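Asker: here is a sequence with its predicted model. Questions after.
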Amino acid sequence: MKLFLNMLLLLVLSNAYAQNKIEGVVTDAETNGKLAYVNVYIPHLEKGTNTNEKGNFTLLNLPTGTHTILFSNIGYETQSLSITTPLNSPISIQLKPSAIEMESIIISTPFHKLQRDNVMKVEQKNMAELKAKGAITLADGITNIAGVESVTTGLGIGKPVIRGLSSNRVLVYTQGVRLENQQYGDEHGLGLSDTGIEGVEVIKGPASLLYGSDALGGVLYLNPEKFANINTASGDFGSTFYSNTRGYSTNAGYKSSVNNFKFLFRGSLTEHSDYKTKDYRVTNTRYREQDFKAGLGYQNQGFKTVFRYNVNNSKIGIPEEIGEQSLIKTPLLPFQNITNHVFSSKSTLFLDNSKLDVTLGYTYNDRKEFEDHHHHHHEEEEEEEVHHDHEHEEEHEEHNEHEALEAALQMKLKTFNYDVKYHLPTLGKFETIVGAQGMNQTNTNYGEEQLIPDATTNDIGVLATSHIHFETIDIQLGARFDNRNINGASGLNKNFNSFNGAFGIKKNINNNVTARVNFASGFRAPNLSELTSDGSHGGTNRYEIGNINLKSENNFQTDLALEYKNKHIEIFVNGFFNSINNYIFLSPNGNLINNTPVYLYLQNDAKLYGGEFGLHFHPHPIHWLHFESSFETVTGKQKDNTYLPLIPAKSLSNIVRVEFEDNWIKKGYAFVKLKSTFKQNKLSDFETKTNGYNLLSAGLGGSFSVFNNELSITFSGNNLTDKKYINHLSRLKPNGIFNIGRTFNLGFTYSL
């Protein structure tokens, strides 16, 4: 904290820096024609502009040092250029025409490079693209990424699964800080809205070197909405309507950038009724979510800082069995009422040829869970209040009932985390970063029931990593040491230490083929639930008993990624082998407490292996036609060759997509997708098998000029054949409850 305050004091001195600017022109590499409206963006400064009608651009008020500038435009291959300021003359950039989608800088890895220059394979998707394919929620959207699935409880609760690992083994980052919201439970969702999220990045494999404990299985990194370009302002509003749930999601936002200051805000509201299968509606899968995001940035010659805030409130029904059939949107008992506050501050001090990054975060999670027997009044009286003839009266009475409840379980989790990284001056071919990360977290119980005790967790880690660039080979390596201390009630005091490293090579075999090999270790300290839980876990139908003697999980993963790319076809093959020591898992012991089966936390060594294969074909000269296909598989076993739980089934996705533009429609597209999921009969001892199924979906969309502003419209249909199916990662499968049936989604966004 003292270091951060000293940085702020240096603001006064930073005006002494020279006035740096970058000017240039962007042209077509084949025709030499000037390119207008090319996006010019410096990611680490979060600063950008567009070329004018003559292809010229100017970026002012830049700090002294080296900057990576990104040039991107639809129909062209994205270019990155490293520039050192002060610059004495204008620059000239040529973009190559390409049917391949535009690339962006990878933010989740420390050196911020384009994927083609990155040693570590990172999947990257634009959130608008995922929504256009019919995703209803953020958790639903990420399942369109190869190697990524989601454990779900209806529509309102979902959390990422990366190559078979989930819960605390996958770390989620939002606004540049780690998200902490009691995520240990498989019935606990993300607590995040997809509105105000620019894109999603996924590190598939141990990322403990970069992020410490809980990144053993990978990282889901959510990039927030960008600020407006220099001296511009824009606003938009939009809605999406969902036929299956009779639900809607609506949002509005505004952003502006004036001189050294910039700000943005976005608010959204989402409501869904119970989702419908071919035969019935799944009772109490309804939910309501309110979300607000805001950001404020300041930059001068030698200093940049960005502050962001997000508050999200979700009231989510917990389905148990098929019962009441209605379109009411107010959840029945039991339900969760969760509020997440995320504060983040990301600052950079620019020095001569080096820089210091300081990221501070504070998250406040208030989790309330309500059950049938926690009324202020008599249950019989309240049961009568719910049943009225008219739907609006039912909804009114439901709200009154919820106001009369006390939370059976209430926990408040407060987390402060920091991340300090110093980028050393580049030494020859070496880029090096050293840093320290840490976290202070307190859990406090307020409800009548207590699942885990009051406790304080403290993390601290130090790391060093280098990127070495040669002409045809890039090498990245690093090491890290971590300590975690958990101190709580009843004499709880546990210490966990770990040393981890990573080594990777990227080799350009020729102009078309790139190979990546990465070796990395990771670790995860047991969480409070695994160590100390003793009670019925709401929504899981099990009584969990923790194990205070659990050891840390440690893993070592080998990744191989091959990629072939030319003007008309891209092919990738990714394979991995992941060995985990002391894998923690739940297992029933055959006993009952209060008529609820007892589950114990146990440990055993485990291994996971598999990979992803895909291709993207856009034939010449039909550049508007695209065919995409991907296959993914993962197998998880314990040391005794019994299978691990919650391992997703093999799946194959095939998409035919067309893109088109005309005088009246821009960014037009249409697609048809068939996703085939195979049966999963490689089960843990307490799982149920699931059959294979095929889901057909289609959609179209585009942008139009309406009153001189852009109106974007999307229309999609999912599960068009209304297939009855159960996903293996659905927590409703033990009850034989189907996943969502046919749904049509209609969305629009109007830019002001």
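Answerer: Good, I have the coordinates. Residues are numbered from 1 along each chain as shown.
Asker: alpha carbons only for contacts and neighbour counts from here, please
Answerer: Noted.
Asker: in the stretch 101-250 of the chain, which spans are strands?
Answerer: Taking DSSP state E, counting those that start in this stretch as the test, the strands found in the stretch 101-250 of the chain are 122-126, 148-153, 157-162, 170-174, 177-178, 197-204, 218-224, 233-242, 247-258.
Asker: buried residues in the last one?
Answerer: What it means is strand 247-258. For strand 247-258, burial by neighbour count (16 or more other Cα atoms under 10 Å) applies to 247-257.
Asker: can you name the element that comes right after the strand or helix carrying residue 421?
Answerer: Assigned by DSSP states H and E, residue 421 falls within strand 409-423. Sequence-wise, the next helix or strand downstream of strand 409-423 (DSSP H and E) is strand 430-445.
Asker: second structure follows, compare the two:
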Amino acid sequence: MKLYYLWFLLLFINQPIFAQNTVSGEVKDYTSKETLPYVSVYLPQLNKGTQTNENGIFELTNLPLGELKIQFSFLGYKSIIKSVFITKEHDIQLDIEMESSVFQVEEVVISGGTYSTQHQNAIKIELVKGSELSSTGAQSFTEAIVDIPGVDMISKGNGVVKPVIRGLSMTNILLLNNGVKMENFQFSENHPFIIDEFGIDRVEIIKGPASLLYGSDAVGGVINVLKEKPAPVGFILGDFNSQYHSNTQGIVSNFGVKGSNETFFWGIRAGVKSHTDYKDGNGDYVPNTRFNETSIKSNVGMNKSFGVFRLNYDYNAPKFGMSINDAFPFITENGRENNYWYQDLKNHVISTRNTLFIDKYSLNVNASYQLNNRVLQTDDTKPFYEMVNIDSNTFSYEAKVNFPSNEKTTYIVGVQGASNTIKNNDAPNHLLPDANVNDIALFAFAQFNLFKNLKAQTGIRYDYRSINTQAEPNRGAVDTNFGDISSSFGTTYNLSKKILFRTNIASAFRTPNIAELTQNGIHGGRYEQGNPDLKSQRSYEIDLSSHYHSKKLLIDISGFYNAINNYIFIAPSNEKTINNDIIYKYSQTNATIVGGEIAIDLLPFEWLSLNTSYAYLKGEQNDGNNLPFIPQNKLRFHAKFQKDNIGAFQNSFFKIGGTFADQQNNPSLFETETNSYVLLNMGVGSSIKISNQLISFSIQANNLLDKTYIDHLSTLKELGLYNIGRNISFNLKIPFNL
């Protein structure tokens, strides 16, 4: 209820009369000078947008004072981002000319601390559009983003997957649901983040330390999943999306409706997923990799000249089969229903994100409540069918003051905090002890121009965390606290309009999680023992990157060196239990991860685009032992043939590409080497209007040659089980207006 009280307080707080500012203009084609109808005109700070009319005219009303960024987007054209500075009550005329382009050079992003363009950030922020996720043929959100160089995934089948950013995973990275830090017991490779790919506008990915903005756990990077934009003012829009996956007989559907007027906006979306056990390249099904999920997402909000107020609710209820030895005797045939050895998960997230405009200042007040329930169902031969039942309740809050900015400076100060309670229910196995974790942090952030083409950003942050756990028969109580400072300094230098250089030096940290401090028992098929004396893990990273773009060529090159002090890891020891189980112990050492990525996009003809990327990683401890879960170095490539109009068909394409994964011959202590492999993918799609109803469809074939292979980050490797074989997905989207 706290969030509802906060929202209504902000919504109806007494406000003085504010200026009624307007920005209007005309959008034309740069070459032909013809007006462009139905161009998207969007203000990310206000979560508000419109579109040009039949004559290319747009108008934005009820705008606050200060700097606003306006993004103009239209299919087949390069997006344009304009900053306007409203200093007093008046109307602004803003005329735009858009150039045709296949490449989208940059977009407005928010994960770097402010509303800014990708090129204004010293931290490189990758972007994946929501519309691209369904066309990958992936069966999960995480699988859909691994084409980004430097991003990979740990998998136990197609449902139980976790992202890896530059060789770090689990509690070394953060996943944000529209800015809300997900708390899904993510300390284990068997515990996936609970999020799906439905109703997403875009995904922003920070590769590298980001504790300055997000606190503990953001040492490897951040994945921020941003919700779909509201409907343009005056519209009620909807869409139906459906997929079928041949390999798993997978059925995936979601349906959404949203509307908006000058003051209010709202939206609701529901989705389902259902997959059988997948088949490998030999045609053999991999037992108990089936999974099912239902989800509901809703939002309501208000836009006024004095502020923006948003209230969101997300519910996800996945059931993930566990492909482990204990389950195999009970899985006698390929099926869809979860009956034995599966994770029965439920996640509720209520969040409110609000911005108040006070003269030239803006105040962000955000809060969320998250309830995550994790149940492990086993089999009838066990004393308890329900072996684990544990809740995690998290209340988080944030307040940020954005000081008056101009074209040269931006200053932000803020406070963040969270309270997490872990409580075991009536089940015999305690994944974690009952515990309380409390956080509070203060931070300051600045962006400024040093010279005409040289921009800098810097900041500092202090975090305090207390952890209190209850004693249990097999483990003692923990009562400890941590205090950590994070900082960063980075620059962007525009050598010309086409060439950009970035540098960033950052320190980040993560505190030991509860499992690492307290574990003492069987988990994930092995005996694990925590260490209550663990210290905070600290990362010092330097990033260098460059960007070049022209009308037909785009090149991104980046390299990094990450020195990690007190790196926390688990490894087998020389000790055994009375049952002769090897004891795996948590300990610390210094480590380094070195790597880089390159991505090249080439447009030799208007109808042909070529893309290739390569990611390299090397991670090792100071004693020479290799770090775990370091992915294979991978080369990805594809060619896409596209045509705007072919008879009645619009935006048609054909693409072919694949992945080459190099041999991983640097395994950690409890890993083995992994052979190289090559996968080939192919896709085709188009749109057609039938009686004024647009229908979009595509077919995507992954692992087209039905290759039998094992990826290094598959935890099914130790069981001798292969990754998924050929999968052909059929995708259908039907948008509509009400």
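Answerer: Done, it's in. In this text the structure is predicted, and so the values were computed from the model without any measurement.
Asker: still on that earlier bit, any chance of the strands of the stretch 101-250 of the first structure in CSV, with distance to residue 360 of the first structure too?
Answerer: Shown next, in CSV, are these (distance: least, Cα to Cα, whole Å):
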stretch, distance to residue 360 of the first structure
strand 122-126, 24
strand 148-153, 28
strand 157-162, 24
strand 170-174, 12
strand 177-178, 7
strand 197-204, 19
strand 218-224, 16
strand 233-242, 28
strand 247-258, 23
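Asker: out of the ones you listed, nearest to residue 497 of the first structure?
Answerer: Each of the strands of the stretch 101-250 of the first structure has some distance to residue 497 of the first structure by Cα to Cα; the shortest is strand 170-174, at 18.5 Å.
Asker: what residues in the second structure pair up with the closest one?
Answerer: Aligned using TM-score structural alignment, strand 170-174 of the first structure spans residues 173-177 in the second structure.
Asker: and that stretch against the first structure, how far off on average?
Answerer: With mean Cα distance after the TM-score superposition for the first structure, stretch 173-177 of the second structure departs from the first structure by a mean of 0.4 Å once superposed.
Asker: contacts for that stretch?
Answerer: With Cα atoms under 8 Å, 6 or more residues apart in numbering as the test, stretch 173-177 of the second structure has contacts from 164-165, 181-182, 193, 195, 217-226.
Asker: mind listing the helices for the stretch 351-500 of the first structure?
Answerer: Under the criterion DSSP state H, counting those that start in this stretch, the stretch 351-500 of the first structure contains helices at 379-386, 391-403.
Asker: distance from the last one to the middle of the chain?
Answerer: From the chain centre to the centre of helix 391-403 of the first structure is a distance of 34 Å (Cα atoms, centre = their mean, to the nearest Å).
Asker: in the first structure, what residues pair with stretch 658-678 of the second structure?
Answerer: The aligned range for stretch 658-678 of the second structure in the first structure is 674-694, by TM-score structural alignment.
Asker: tell me how many other residues crowd residue 407 of the second structure.
Answerer: Residue 407 of the second structure is flanked by 11 other residues according to other Cα atoms under 10 Å.
Asker: same check, this time on residue 89 of the first structure
Answerer: As a burial measure, residue 89 of the first structure scores 10 neighbours (other Cα under 10 Å).
Asker: what do you get for residue 673 of the second structure?
Answerer: Residues lying near residue 673 of the second structure (other Cα under 10 Å) number 12.
Asker: residues in contact with the alignment partner in the first structure of residue 519 of the second structure?
Answerer: When the first structure is aligned by TM-score structural alignment, the residue opposite residue 519 of the second structure is residue 533. Contacts for residue 533 of the first structure were tallied using Cα under 8 Å, 6+ apart; they are 451-453, 544-546.
Asker: for these, which single residue is the most surrounded?
Answerer: Neighbour max across the contacts of residue 533 of the first structure (other Cα under 10 Å) = residue 544, 26 neighbours.
Asker: give me the element that one is part of.
Answerer: Here residue 544 of the first structure is assigned to strand 542-545, by DSSP H and E.
Asker: now do the same contact list for the most centrally placed residue in the second structure.
Answerer: Centrality entry for the second structure: nearest residue to the mean C-alpha point is residue 223, 3.1 Å, by Cα atoms, centre = their mean. Contacts of residue 223 of the second structure were listed using Cα under 8 Å, 6+ apart, and they are 173-176, 203-206.
Asker: mind redoing it with 7 Å?
Answerer: Taking Cα atoms under 7 Å, 6 or more residues apart in numbering, we find residue 223 of the second structure in contact with 174-176, 203-206.
Asker: show me which of the residues you listed is closest to residue 514 of the second structure.
Answerer: Nearest to residue 514 of the second structure among the contacts of residue 223 of the second structure: residue 174, at 16.5 Å, using Cα to Cα.
Asker: what's around the closest one, how many residues?
Answerer: Residue 174 of the second structure is flanked by 30 other residues according to other Cα under 10 Å.
Asker: picking up where we left off before, among the strands of the stretch 101-250 of the first structure, which is nearest residue 6 of the first structure?
Answerer: strand 177-178 (21.5 Å).
Asker: assign a three-state SS to the residue of the second structure lying at maximal distance from its centre, would you?
Answerer: Checked against the mean C-alpha position of the second structure, the extreme residue using Cα atoms, centre = their mean is residue 578, at a distance of 43.1 Å. Secondary structure for residue 578 of the second structure, judged by DSSP: H, G, I helix; E, B strand; the rest coil, is coil.
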